[in-house]
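Undergrad: Attaching a predicted model along with its sequence, questions to come.
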Amino acid sequence: MIEKYSIRTDLALEQKERFEADNVEIPGVVLEENNDEGRNIKVTTVRIETENGAKIMGKPVGTYITLEAPELTVPDEGYHREVSAEILQFLRQLLDIGKEDFSVLVAGLGNRQVTPDALGPYVADNLNITRHIVKEYGKYAMGKDRVCLLSAIVPGVMGQTGMETVEIIRGVVEETRPDALIAIDALAARNSKRLNRTVQITDTGISPGSGVGNQRNAITEETVGVPVIAIGVPTVVDAATIVNDAMENLIAQMEQSEALKGVGVVLQGYNGAEKYELVKELIAPHLNGMFVTPKDVDETVKRISYTISEALNQLCCS
């Protein structure tokens, strides 16, 4: 029954939570949690190990690491450094950077002119690009014993270029031959509390725009020819999510009211997916395609982009 319902999210964690809320176990999907209360950072790893699990989850087989950092929207440099260190740790786990001249191409996906979608280009702006310097003068020109070759591209979106993003990246990969591609993109979330407070890292690649219904060709190892790590931060939720969250709060209030208690009991009979579908029907058609982002998204996205870029800079200069 539940497979007929779909929620709009790019986060594997939220897909897993959707099934857990309805007491549905997914064979071939493993979840691990590590909550560091001292640093206020929660790490959840979802491993999709079988094709059957991938089909149910609607995501490829692979590892999905989610960092939930509630204070990521706060301008606290110490906290952001800790998040950068966490991102760096997981990148080192997912990437085999043992070779001396390891080369990384960073693709800053998204539209620079649309702030909630500008995370990728902003990350690229903050990178310490080294490929041209190391190729010209050698690694000692960087003052380090070990420096990987870091290059970056901001391919834009199809509306600007007339080309699929994967076509542009594939051409660059064929010419520059990096050992790995790291794609940075803004995501869509199911839960508004995760907006600009969550970082997802995965070794399965990415489908740009999938969270907002724009199905572009996937950027994966199969399509570009090198391993692909995707880093994303949810910056938008759809209108149905906002209304659904409001309805959940309404139900909670109804339970405390004698006059409205009966209505609350009826709505409680719906599972999470059914409530979401009901909300989509109620707000359609005028609000069904609307996406919402926080009012301070411009400042927040710039701050988070710097946090991610610091992890990438340390990856290539360590």
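TA: Great, that's in hand.

Undergrad: going forward, measure contacts and count neighbours with C-alpha atoms only.
TA: Noted.

Undergrad: quick one: contacts for Arg170?
TA: Thr223, Val224, Gly225 (Cα atoms under 8 Å, 6 or more residues apart in numbering).

Undergrad: Doesn't it belong to a helix?
TA: Yes - assessed by DSSP: H, G, I helix; E, B strand; the rest coil, Arg170 belongs to a helix.

Undergrad: what's the distance between it and Lys16?
TA: Arg170 sits 32 Å away from Lys16, going by Cα to Cα, to the nearest Å.

Undergrad: if we can go back for a sec, using TSV, lay out the contacts of Arg170 together with distance to Gly53, secondary structure and neighbour count.
TA: Output for the contacts of Arg170, formatted as TSV (distance: Cα to Cα, whole Å; DSSP: H, G, I helix; E, B strand; the rest coil; neighbours: other Cα atoms under 10 Å):
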residue	distance to Gly53	secondary structure	neighbour count
Thr223	22	helix	16
Val224	25	helix	21
Gly225	25	coil	17
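
Undergrad: then this one, side by side with the first:
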Amino acid sequence: MEHKIRTDLALEVRESFPEDDVEIKGVILTEEIDEKNNIRITTVEIKDDKGAKAMQKPIGTYITIEAPELNNASDDYHKPVSELIAKYLRKLTGDLSHDEVLVVGLGNREVTPDALGPQVVDNLFVTRHLIREYGDEFKVRNNLGSVSAISPGVMAQTGMETMEIIKGIIKETKPRLIIVIDALASRSIHRLNTTVQISDTGISPGSGVGNNRKALNEESLGVKVIAIGVPTVVDAATIVADTLTKYMESTGFGEEDIFQFISEVNGSQMYNMFVTPKNIDEAVKEISYTLSEALNSCFSQPIIT
């Protein structure tokens, strides 16, 4: 039985295949475990068009860092998570870490589950203006990258597509790398605010909640784009479907009966509802610091003398 799932996580798309242990052509799945910190790192590589068609995602690399204790952990726990994010971010950015970098914080800062991107930008150590003021010698002496940042808001606030705004900035500042931060949708309540996905395929703002805007990727912008996202909402229909499925299976209902019943219960109106945890304010605040520290260590880590 299949339910249509709404998720931005490539890992969850891979998990949705019934043949979990069977290789999908064009898709490579690898996994690492940090037992000390209880963190799982899963890499999904979509290698060709067959894999992209099966996964319904662009060809590229999707790295998912799952830290189940992140939501309730002390501040000390955020440091190893931040270091892992930085490690895999460097892996995807290659030798561009000390070039012109533009960080884009997507989302609406007035809506807490969607405010992750703007809050990350608020915590960044931006350096482009310093380097323009004091020159390349200052940049080299202090081991700085040239980092600029923008929170472009959403179309309802600006009347402009995010891509239009970013293209204008690219034309003027000519970055060589763009890091896009956004809140995502998950199909699992257990991954909310505890999971980070890093990918080299860019992002389509709002895709997880069915509000697709023009994609921000290398093809549309002409610059390498790395996307970092954290799921902050889950589809209400998915919660209902999963809960009812487990209950009905345990009471002896057949697969067809379960599917028909859930379809009737959910209805079309259920697919426009999303759920977020009650501690979302604090969670977004803490995770935004974790992401900003990872970015700072990658692109603008000054040498303190």
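TA: Done, it's in. Fair warning: this is a prediction, and the values are worked out from it, not measured in the lab.

Undergrad: Just give the TM-score of the two.
TA: Remark: TM-score between the superposed chains equals 0.92 [TM-score structural alignment, normalised by the length of structure 2]; 301 aligned residues with a Cα RMSD of 2.2 Å.

Undergrad: Can you tell me which of the contacts of Arg170 of structure 1 carry over to structure 2?
TA: By both residues aligned by TM-score structural alignment, their matches' Cα atoms under 8 Å, these still in contact after alignment to structure 2 are Val224.

Undergrad: okay, the contacts of Arg170 of structure 1 in CSV with distance to Ile231 of structure 1 next?
TA: Output for the contacts of Arg170 of structure 1, formatted as CSV (distance: Cα to Cα, whole Å):
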residue, distance to Ile231 of structure 1
Thr223, 18
Val224, 17
Gly225, 18
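
Undergrad: Tell me the one of the contacts of Arg170 of structure 1 nearest Gly209 of structure 1?
TA: Of all these, Gly209 of structure 1 sits closest to Thr223, with 16.8 Å by Cα to Cα.

Undergrad: What is the aligned counterpart of that closest one in structure 2?
TA: Matched to structure 2 by TM-score structural alignment, Thr223 of structure 1 sits across from Ser220.

Undergrad: Same question for Glu310 of structure 1.
TA: Per TM-score structural alignment, Glu310 of structure 1 is aligned with Glu293.

Undergrad: Any figure for the gap between the most centrally placed residue in structure 1 and Thr223 of structure 1?
TA: Geometric centre of structure 1, nearest residue: Gly232, 2.7 Å, by Cα atoms, centre = their mean. Note on Gly232 of structure 1: its distance to Thr223 of structure 1, by Cα to Cα, is 19 Å.

Undergrad: Name the helix or strand for Leu181 of structure 1, please.
TA: If you go by DSSP states H and E, Leu181 of structure 1 is part of strand 180-188.

Undergrad: quick one: that strand aligns where in structure 2?
TA: Strand 180-188 of structure 1 corresponds to residues 177-185 in structure 2, going by TM-score structural alignment.

Undergrad: So which residues make contact with the matching stretch?
TA: Contacts to stretch 177-185 of structure 2, defined as Cα under 8 Å, 6+ apart, come from residues 6-9, 93, 96, 99-107, 113-117, 120, 202-203, 205-206, 208-209, 223-235.

Undergrad: for Pro155 of structure 1, what are its contacts?
TA: Pro155 of structure 1 sits next to Ala107, Gly108, Leu109, Thr165, Ile168, Ile169 when contact means Cα under 8 Å, 6+ apart.

Undergrad: The fourth one -> structure 2?
TA: Aligned against structure 2 by TM-score structural alignment, Thr165 of structure 1 finds its counterpart in Thr162.

Undergrad: got a list of what that match touches?
TA: With contact taken as Cα under 8 Å, 6+ apart, Thr162 of structure 2 is in contact with Pro152, Gly153, Val154, Met155, Lys214.

Undergrad: And the residue nearest to the centre of structure 1, what's its match in structure 2?
TA: In structure 2, the residue equivalent to Gly232 of structure 1 is Gly229, according to TM-score structural alignment.

Undergrad: Does that match touch Val196 like I think?
TA: Yes - using Cα atoms under 8 Å as the test, Gly229 of structure 2 is close enough to Val196 to be in contact (5.8 Å).

Undergrad: so where do the strands sit in structure 1?
TA: Using DSSP state E, the strands of structure 1 run over 29-36, 41-48, 62-68, 103-108, 149-153, 180-188, 198-202, 228-238, 291-292.

Undergrad: Need those strands in TSV (columns: distance to Tyr140 of structure 1).
TA: TSV is the format used below for those (distance: least, Cα to Cα, whole Å):
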stretch	distance to Tyr140 of structure 1
strand 29-36	38
strand 41-48	36
strand 62-68	34
strand 103-108	16
strand 149-153	13
strand 180-188	23
strand 198-202	31
strand 228-238	28
strand 291-292	47
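
Undergrad: So for Val266 of structure 1, which of those sits nearest?
TA: Among these, strand 228-238 sits nearest to Val266 of structure 1 (Cα to Cα), with 25.1 Å.

Undergrad: got the angle between the closest one and strand 180-188?
TA: Counting by axes from the mean of the first three to the mean of the last three Cα atoms, to 10 degrees, strand 228-238 of structure 1 lies at 10 degrees to strand 180-188.

Undergrad: so what secondary structure elements neighbour strand 228-238 of structure 1?
TA: Contacts defined by 3 or more Cα pairs under 8 Å, 6 or more residues apart in numbering; DSSP states H and E place strand 228-238 of structure 1 against strand 180-188, strand 198-202, strand 291-292.

Undergrad: Average separation of that strand from the aligned part of structure 2, please.
TA: When structure 2 is superposed, strand 228-238 of structure 1 averages 0.3 Å from its matched positions, counting by mean Cα distance after the TM-score superposition for structure 1.

Undergrad: quick one, that strand and strand 103-108 angle?
TA: Angle of strand 228-238 of structure 1 versus strand 103-108, following the same axes, to 10 degrees, is 10 degrees.

Undergrad: Quick check: Arg90 of structure 2 touching Glu83?
TA: No - in this structure Arg90 of structure 2 lies outside contact range of Glu83 using Cα under 8 Å: 10.6 Å.
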